[in-house]
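Colleague: no sequence on hand, only this structure:
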């Protein structure tokens, strides 16, 4: 459970680091200096690493394989991004997003079957 919680928190930081600056459309994006955006995003991503690395170590110590850790991270990232996309970026959720989520969840099921 600790692994999943840390992965959720790390994904909140990474999604923010990658996408906070695209909020507001093309004019708003263009108005933000790229080097400043990169510097701010690196600062945010530092917190992601401080959570993701321990999550992966704890998961490994609890018997998770690297593949299981990665696919769990991807599933969590998809959920976190879906919420971020709707709440922060104000973009609508479509059936395609749900279909992609279902595919990732199927991958999670395959990797954790028999574990």
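Modeller: Arrived safely, thanks for sending. Quick caveat, the model's predicted, so the values are computed rather than measured.

Colleague: please count neighbours and contacts with C-alpha atoms only from this point.
Modeller: Noted.

Colleague: longest helix in this structure, please.
Modeller: helix 34-61 (DSSP state H).

Colleague: what packs against the helix or strand that that one is followed by?
Modeller: Next helix or strand after helix 34-61 toward the C-terminus (DSSP states H and E): helix 66-87. Here helix 66-87 touches helix 2-19, helix 34-61, helix 95-112, going by 3 or more C-alpha pairs under 8 Å, 6 or more residues apart in numbering; DSSP states H and E.

Colleague: may I see the ones you listed arranged in CSV, with mean neighbour count and distance to residue 75 as well?
Modeller: Formatted as CSV, the helices and strands packed on helix 66-87 follow (neighbours: other C-alpha atoms under 10 Å; distance: least, C-alpha to C-alpha, whole Å):
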stretch, mean neighbour count, distance to residue 75
helix 2-19, 20, 10
helix 34-61, 16, 14
helix 95-112, 14, 6
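
Colleague: okay, pairing it with this:
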């Protein structure tokens, strides 16, 4: 139960970061000046940091190592990015995303097994 808050914060953080990295491709005209895309992304990224920093601090207080935090964050990134890509950008799902997710689960196993 105590880990649910930092994991929820990680998920929210990744939603904002995915939007910051790729949202300009969907929401700004392709001929918009680059500075507008950068400014839009930075504003959204500020929201991302507002959730990511508390999440990592909470995980650190639970004794998580930096490696554990990073691998968990990568798993969350994939869990957020794939639906974002499919539903917002109408990209097709590929079975390779499932295999990539399974590889990340292997990473999770290895960084947490020594506890």
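Modeller: Arrived safely. Just so it is clear, the structure is predicted and the values come from calculations on it, not from any experiment.

Colleague: please state their TM-score.
Modeller: TM-score for the superposed chains, counting by TM-score structural alignment, normalised by the length of structure 1: 0.91, backed by 112 aligned residues with a C-alpha RMSD of 1.5 Å.

Colleague: hmm, back to that, out of the helices and strands packed on helix 66-87 of structure 1, nearest to residue 87 of structure 1?
Modeller: Using C-alpha to C-alpha as the measure, helix 2-19 is the one of the helices and strands packed on helix 66-87 of structure 1 that comes nearest residue 87 of structure 1, at 11.9 Å.

Colleague: now the residue most central in space within structure 1, nearest residue through space, not along the chain?
Modeller: What sits nearest the mean C-alpha location of structure 1, by C-alpha atoms, centre = their mean, is residue 77, with 3.0 Å. Once flanking residues are discounted, residue 77 of structure 1 sits nearest to residue 11: 5.7 Å by C-alpha to C-alpha, 6 or more residues apart in numbering.

Colleague: so that neighbour sits right up against residue 48, yeah?
Modeller: Yes. Between residue 11 of structure 1 and residue 48 there is a contact at 6.8 Å, judged by C-alpha atoms under 8 Å.

Colleague: tell me the secondary structure at the residue in structure 2 sticking out farthest from the centre.
Modeller: Largest separation from the mean C-alpha position in structure 2: residue 31, at 27.4 Å (C-alpha atoms, centre = their mean). Following DSSP: H, G, I helix; E, B strand; the rest coil, we place residue 31 of structure 2 in the coil state.

Colleague: sorry, back to before: just checking, what packs against the longest helix of structure 1?
Modeller: So helix 34-61 of structure 1, by 3+ C-alpha pairs under 8 Å, 6+ apart, packs with helix 2-19, helix 66-87.

Colleague: so what touches the longest one?
Modeller: With contacts defined as C-alpha atoms under 8 Å, 6 or more residues apart in numbering, helix 66-87 of structure 1 is touched by 4, 7-8, 11-12, 15, 56, 59-60, 91-93, 97, 101, 104-105, 107-108, 111-112.

Colleague: buried ones in it?
Modeller: 68-69, 71-85 (16 or more other C-alpha atoms under 10 Å).

Colleague: what angle sits between it and helix 34-61?
Modeller: 140 degrees (axes from the mean of the first three to the mean of the last three C-alpha atoms, to 10 degrees).

Colleague: mean per-residue distance, helix 66-87 of structure 1 to structure 2?
Modeller: With mean C-alpha distance after the TM-score superposition for structure 1, helix 66-87 of structure 1 departs from structure 2 by a mean of 0.4 Å once superposed.
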